[in-house]
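Chemist: Quick one: sequence plus predicted model below, questions after.
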Amino acid sequence: MKRRRQSARGGGPRNRLRLIGGRWRGRRLSFPESGGVRPSPDRVRETLFNWLGPELVGARVVDLFAGTGALGLEALSRGAASVLFVERDRHLAATLRGHLEALDAREGAVIERDVLAWLAGAPEQQFDLVMLDPPYDAGLHWPVLCALASGGWLSPEAQLYIEYRARAEAPALPEGWRWHRQSRAGEVGFGLAVPDHD
């Protein structure tokens, strides 16, 4: 999770995250303590990556509003072909670059840019999986989802992972998309959206 404060179940120190699966399982990483930035809780990540299963292996992933990078780093650990982290905060972006270097994760790259500004440009590649976890109350879910759906950023069978406040309604999806799976853990609501071919 990104710029909001909440308790972390199974957490530990507020500025540490633990990778929970794959080649870096158990690795602990630190991140700047600023603005209430939080990694997605272990339980949420475990559920998500169980959902994805072997489909993650070889996938091209983008982690938008990357924050701590917990989602994208977990994806790399579990076999994603590449992960692009988009994060506008320069301290967090620098920390992410440091983590990728420390892990020798050459499949990862960081773009220090505002997400909507970046999505307004021409896509250089298409992604198979999007991690979307913006600040809950910033009103960013809908414009980002629309930019993704209409901007040529997604492969034909792309999946969108979306986090939101559990006590709120799930974000509306653009035309041609549907919820495939949804769940909640504590204050976190989350789900996978897929193209609606029916």
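Modeler: Right, received. Where do you want to start?

Chemist: okay, CA-based contacts and neighbour counts for the rest of this
Modeler: Will do.

Chemist: my guess is residue 112 contacts residue 90, does it?
Modeler: Yes - using CA atoms under 8 Å, residue 112 is in contact with residue 90, at 6.5 Å.

Chemist: Please, where are all the helices along the protein?
Modeler: 42-52, 70-77, 90-102, 115-119, 141-150 (DSSP state H).

Chemist: how far off helix 90-102 does the second one point, in degrees?
Modeler: Interaxial angle, helix 70-77 versus helix 90-102 (axes from the mean of the first three to the mean of the last three CA atoms, to 10 degrees): 20 degrees.

Chemist: so what does helix 70-77 touch, helix or strand wise?
Modeler: strand 60-64, strand 82-86 (3 or more CA pairs under 8 Å, 6 or more residues apart in numbering; DSSP states H and E).

Chemist: For residue 31, find the nearest of the ones you listed.
Modeler: In terms of CA to CA, the element of the helices and strands packed on helix 70-77 nearest to residue 31 is strand 82-86, at 14.6 Å.

Chemist: Which residues belonging to that closest one are considered buried?
Modeler: Judged by neighbour count using 16 or more other CA atoms under 10 Å, the buried positions of strand 82-86 are 82, 83, 84, 85, 86.

Chemist: which residues touch the first one?
Modeler: Read that as residue 82. Residues near residue 82 by CA atoms under 8 Å, 6 or more residues apart in numbering: 58, 59, 60, 61, 76, 107, 108.

Chemist: Quick check on those: which are buried?
Modeler: Restricting those to buried positions leaves 59, 60, 61, 76, 108, with burial counted as 16+ other CA under 10 Å.

Chemist: For residue 46, state which of those is nearest.
Modeler: Nearest member of those to residue 46, counting by CA to CA, is residue 76, at 14.2 Å.

Chemist: which residue sits closest to residue 16 in space, ignoring its chain neighbours?
Modeler: Using CA to CA, 6 or more residues apart in numbering and skipping the chain neighbours, the partner closest in space to residue 16 is residue 30 (4.4 Å).

Chemist: next, the one to line up against it:
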Amino acid sequence: MARKPTSKSSNSAKSSGQVRIISGKWRSRKLPIHDLAGLRPTTDRVRETLFNWLAMDIKGARVLDCFAGSGALGLEALSRYAEFAQMLELQKSAAKQLQQNLATLQCDNANVANVDSLQYLAQPAAQGFDIIFVDPPFRQSLADKTVNLLVENAWLNQDALIYVETESELSELSVPNNWVQLKQKVAGQVTYRLYQYQA
């Protein structure tokens, strides 16, 4: 869930927008999201492409959504029968809305942590994940830091798939040699890539 500068007030905690689940058991469900500075869901177009890429791997997967925001990626994964999703979100009201949306969906195989993602990932992983979403705030060098922590603290299962969404002007992303880039596309201000971890 990337964040970009926006003219809207960061003090607003009203549910003023919606995120739509594209496919799966909650197909076409619309869920409220808060009007918070810099929060924006990954667009439907990008999500549709991403989940086409993941179509053969999502069912039964353990998913880590590192900068969850609206929950667009994590909720889409759960709708498509991911086994479990851990969502990390720094902004308290956004995390609370995510918890409420999970309750609305009667989803009991997800957890929302109201934490700083880098601090969370700096801890050794108790259990690895199969699919990881890295969609951090733009222009804060967070993608590289997140990639390093995922590797250093064993957050990746063998053959894990890692989705990284960044601002388009970041033409190069530093990743380990054992991350194989499978896909890359550009959509407006966004560049998104899919890697596979090969230990």
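Modeler: Thanks, I have it. If you're wondering where the values come from, they're calculated on a predicted model, not measured in any experiment.

Chemist: Overlay the chains and give the TM-score.
Modeler: The TM-score (TM-score structural alignment, normalised by the length of structure 1) is 0.91; 191 aligned residues with a CA RMSD of 1.6 Å.

Chemist: Please render the buried ones among the contacts of residue 82 of structure 1 as JSON lines that adds distance to residue 121 of structure 1 to the earlier fields.
Modeler: Formatted as JSON lines, those follow (distance: CA to CA, whole Å):
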{"residue": "59", "distance to residue 121 of structure 1": "22"}
{"residue": "60", "distance to residue 121 of structure 1": "19"}
{"residue": "61", "distance to residue 121 of structure 1": "18"}
{"residue": "76", "distance to residue 121 of structure 1": "25"}
{"residue": "108", "distance to residue 121 of structure 1": "20"}
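
Chemist: State the span of structure 2 onto which the single longest strand found in structure 1 is aligned.
Modeler: The residue-count maximum for a strand in structure 1 (DSSP state E) belongs to strand 154-165. Counting by TM-score structural alignment, strand 154-165 of structure 1 falls onto residues 156-167 of structure 2.

Chemist: Can you mark which positions in the matching stretch are buried?
Modeler: Using 16+ other CA under 10 Å as the test for burial, stretch 156-167 of structure 2 gives 156, 157, 159, 160, 161, 162, 163, 164, 165, 166, 167.

Chemist: returning to what we had before: mean per-residue distance, the longest strand of structure 1 versus structure 2.
Modeler: Strand 154-165 of structure 1, aligned to structure 2 and superposed, deviates on average by 0.6 Å (mean CA distance after the TM-score superposition for structure 1).

Chemist: ok so, going back, aligned against structure 2, show me the partner of the residue nearest to residue 16 of structure 1.
Modeler: In structure 2, residue 30 of structure 1 lands on residue 32 (TM-score structural alignment).

Chemist: hang on, isn't its match packed against residue 41?
Modeler: No - if you go by CA under 8 Å, residue 32 of structure 2 and residue 41 don't touch, sitting 11.4 Å apart.

Chemist: Overlap in contacts, those two.
Modeler: By CA under 8 Å, 6+ apart, the residues touching both residue 32 of structure 2 and residue 41 are residue 19.

Chemist: more neighbours, those two?
Modeler: Remark: of residue 32 of structure 2 and residue 41, residue 41 carries more neighbours, 22 against 17, as counted by other CA atoms under 10 Å.

Chemist: What does residue 23 of structure 2 correspond to in structure 1?
Modeler: Counting by TM-score structural alignment, the partner of residue 23 of structure 2 is residue 21.

Chemist: OK, contacts around residue 81 of structure 1?
Modeler: 57, 58, 59, 60, 61, 107 are the contacts of residue 81 of structure 1 under CA under 8 Å, 6+ apart.

Chemist: go with 10 Å
Modeler: 56, 57, 58, 59, 60, 61, 75, 107, 108 (CA atoms under 10 Å, 6 or more residues apart in numbering).

Chemist: likewise residue 109 of structure 2?
Modeler: Per CA under 10 Å, 6+ apart, neighbours of residue 109 of structure 2: 62, 78, 82, 83, 84, 85, 86, 102.

Chemist: And it, what's its match in structure 1?
Modeler: Residue 109 of structure 2 maps onto residue 107 in structure 1, by TM-score structural alignment.

Chemist: For that match, give its distance to residue 158 of structure 1.
Modeler: Distance, residue 107 of structure 1 to residue 158 of structure 1, using CA to CA, to the nearest Å: 19 Å.

Chemist: cool, residue 87 of structure 1 as well?
Modeler: 21 Å.

Chemist: Now do the longest strand of structure 1: which elements does it pack against?
Modeler: helix 42-52, strand 60-64, strand 127-132, helix 141-150, strand 177-185, strand 188-195 (3 or more CA pairs under 10 Å, 6 or more residues apart in numbering; DSSP states H and E).

Chemist: Out of these, the one nearest residue 14 of structure 1 is which?
Modeler: Judged by CA to CA, the one of those that comes nearest to residue 14 of structure 1 is helix 42-52, at 13.3 Å.

Chemist: Tell me the buried residues in that closest one?
Modeler: Neighbour-count burial for helix 42-52 of structure 1 flags 42, 44, 45, 47, 48, 49 (criterion: 16+ other CA under 10 Å).

Chemist: Now render those residues as JSON lines, adding distance to residue 66 of structure 1.
Modeler: Shown next, in JSON lines, are the buried residues of helix 42-52 of structure 1 (distance: CA to CA, whole Å):
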{"residue": "42", "distance to residue 66 of structure 1": "16"}
{"residue": "44", "distance to residue 66 of structure 1": "16"}
{"residue": "45", "distance to residue 66 of structure 1": "14"}
{"residue": "47", "distance to residue 66 of structure 1": "19"}
{"residue": "48", "distance to residue 66 of structure 1": "16"}
{"residue": "49", "distance to residue 66 of structure 1": "17"}
